[in-house]
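In: Predicted coordinates and the sequence they were generated for:
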Amino acid sequence: MNQSPPSLVGIRVRNSQPEDLPAITAIYAEAVLHGTGTFELDPPTEAEMARRRDEVLSRHLPYLVAEQNGQVLGYAYGNYFRPRLAYRYCIEDSVYLAPQARGLGVGRLLLAELMARCSQVGGRQMLAVIGDSANTASIALHRAVGFEDAGIIRSAGWKFNRWLDVVLMQRPLGAGDQGDPA
């Protein structure tokens, strides 16, 4: 019997918890093994995913999950675009969805909440660093919430026996670049 896809009814976006890590790890592993949204070639372990989550949280940045009926459908987090401290107001977003949650609006819910929370903690710019210029779903998601094209880095990655571009998109958060950060 086929299971019907989830609807947005009953989906809630919340802070991730350590007990979400198995689902987060599985969602990301699927993206690594079958997608071009990440240029990672080998899925990280759950321990490595926990370390990455801890890094984000140590910077007081959000790491969110979307769940429905106790099932994690996707996750999103913001992290410094680059590690040097001057980049701390420029947040790179990451959004990953379980296959059954794609195309239903779950990504938009996650990204909208992520933008709001990153703005609340002082983020002034959000960048999308999208793997694969053919990743039309991610590009459309970002455009739908106000991101604009910022450039393309051609043939930046090699995965699945082909060259992949990186699409850069950007959106101001809060006051953007108007005035000094608090």
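Out: Looks like it came in fine.

In: from here on, contacts and neighbour counts on C-alpha atoms
Out: Will do.

In: which SS class is the residue nearest the centre of the chain?
Out: A centroid search over the chain (CA atoms, centre = their mean) returns residue 94, at 1.7 Å, as the residue closest to the centre. Look at residue 94: counting by DSSP: H, G, I helix; E, B strand; the rest coil, its state is strand.

In: That one and residue 115: what is the separation?
Out: Going from residue 94 to residue 115 by CA to CA, to the nearest Å gives 11 Å.

In: do the same with residue 169
Out: 14 Å.

In: more neighbours, those two?
Out: Neighbour totals were compared for residue 169 and residue 115, and residue 115 leads with 24 against 21 (other CA atoms under 10 Å).

In: Show me the helices in this structure, by range?
Out: 21-34, 46-58, 106-120, 136-144 (DSSP state H).

In: out of these, deepest packed?
Out: Counting by mean count of other CA atoms under 10 Å, helix 106-120 has the highest mean neighbour count of these, with a mean of 20.

In: contacts for it?
Out: For helix 106-120, the surrounding residues in contact (CA atoms under 8 Å, 6 or more residues apart in numbering) are 8, 13, 61-62, 64-66, 73-78, 91, 93, 95-97, 126, 141, 145, 173-174.

In: In strands, which of those appear?
Out: 13, 64-66, 73-78, 91, 93, 95-97, 126 (DSSP state E).

In: Next one for the comparison:
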Amino acid sequence: MSLLEIRPAAVADLPSITEIYEHAVRYGTATFELIPPDLDEMTRRYDVLMDGGFPYLVAALEGRVVGYAYAGAYRPRPAYRFTVENSVYLQPAIHRRGIGLQLLQRLIAESEARGYRQMIAVIGDSANAGSIGVHRRCGFQMIGTHPNVGFKFGRWLDTVMMQRALGEGADTLPRTN
């Protein structure tokens, strides 16, 4: 495999990120969106994450973005401020090469460095063995399944909830309130 670079996402990466996500929306069940957002909307979402100080990464092979991952607020209420929810998306041609695993490992490290204590994965489709497996390999535990909460491509879809502690997790109180 060519040399893989995982680095912070930049505005210049957004067209590639938008293209990757468009494919996931149109053909996959990892996201429950039905209409792919355009570049302006993806830029707005990126700006919200950057303004919030969240990690947003891309994986590049030979300078070409082939995947991305980010962490964002799990819920808007302030008591959740030490918990993030992750998202990882890859170009279909590079699935099952370990790139998603490397992106998630780096995202975990970046989230820990920012002081977050828990990471939640909300995985679309309980049949998404690849994503469930990658999260397990990164130390996530199955929390539960919400059966039949999404409807896409003419079928009902579950969401799988997984979680892992970051850093000291709940063993200590946060350094800031």
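Out: That came through fine. This is a predicted model, so every value here is computed, not measured.

In: If any of the contacts of helix 106-120 of the first structure are buried, give me the PyMOL selection for them.
Out: Buried subset of the contacts of helix 106-120 of the first structure, written as a PyMOL selection, criterion 16 or more other CA atoms under 10 Å:
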select buried, resi 13+61+62+64+65+66+73+74+75+76+77+78+91+93+95+96+97+126+141+173+174
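
In: residue in the second structure matching residue 147 of the first structure?
Out: Counting by TM-score structural alignment, residue 147 of the first structure lines up with residue 140 in the second structure.

In: pretty sure that match contacts residue 166?
Out: No: Residue 140 of the second structure is beyond contact range of residue 166, at 10.3 Å (criterion: CA atoms under 8 Å).

In: Show me what residue 17 of the first structure lines up with in the second structure.
Out: By TM-score structural alignment, residue 17 of the first structure lines up with residue 10 in the second structure.

In: neighbours around its match, how many?
Out: With other CA under 10 Å as criterion, residue 10 of the second structure counts 12.

In: what's the distance between residue 149 of the first structure and residue 143 of the first structure?
Out: Counting by CA to CA - residue 149 of the first structure and residue 143 of the first structure are separated by 8 Å.

In: same check, this time on residue 101 of the first structure
Out: Taken as CA to CA, the span from residue 101 of the first structure to residue 143 of the first structure is 19 Å.

In: Of the helices of the first structure, which is nearest residue 180 of the first structure?
Out: helix 106-120 (14.2 Å; CA to CA).

In: What span of the second structure is that closest one aligned with?
Out: Taken onto the second structure by TM-score structural alignment, helix 106-120 of the first structure occupies residues 99-113 there.

In: Off-centre distance for that stretch?
Out: With CA atoms, centre = their mean, to the nearest Å as the basis, stretch 99-113 of the second structure stands 10 Å off its chain's centre.

In: once aligned to the first structure, how far is it on average?
Out: Aligned to the first structure and superposed, stretch 99-113 of the second structure gives a mean residue distance of 0.3 Å (mean CA distance after the TM-score superposition for the first structure).

In: List the contacts of the match of residue 147 of the first structure.
Out: 162, 163, 164.

In: Map the second one across to the first structure for me.
Out: I take that to be residue 163 of the second structure. Under TM-score structural alignment, residue 163 of the second structure pairs with residue 170 in the first structure.

In: tally of neighbours for that match?
Out: 21.

In: I'd like the distance between the residue nearest to it when sequence neighbours are not counted and residue 169 of the first structure.
Out: Spatially, and ignoring its direct neighbours in sequence, residue 170 of the first structure is nearest to residue 127 (4.6 Å; CA to CA, 6 or more residues apart in numbering). Distance from residue 127 of the first structure to residue 169 of the first structure, counting by CA to CA: 6 Å.

In: cool, and residue 128 of the first structure?
Out: In terms of CA to CA, residue 128 of the first structure sits 5 Å off from residue 169 of the first structure.

In: Now do the shared contacts for these two.
Out: What both residue 128 of the first structure and residue 169 touch, as defined by CA under 8 Å, 6+ apart, is the set residue 142.

In: Residue 131 of the first structure: what's its closest spatial neighbour, skipping adjacent residues?
Out: Per CA to CA, 6+ apart, closest to residue 131 of the first structure is residue 37, 4.3 Å.

In: The one you found pairs with which position in the second structure?
Out: Under TM-score structural alignment, residue 37 of the first structure pairs with residue 30 in the second structure.

In: any idea how far that match lies from residue 138 of the second structure?
Out: Distance from residue 30 of the second structure to residue 138 of the second structure, by CA to CA: 18 Å.
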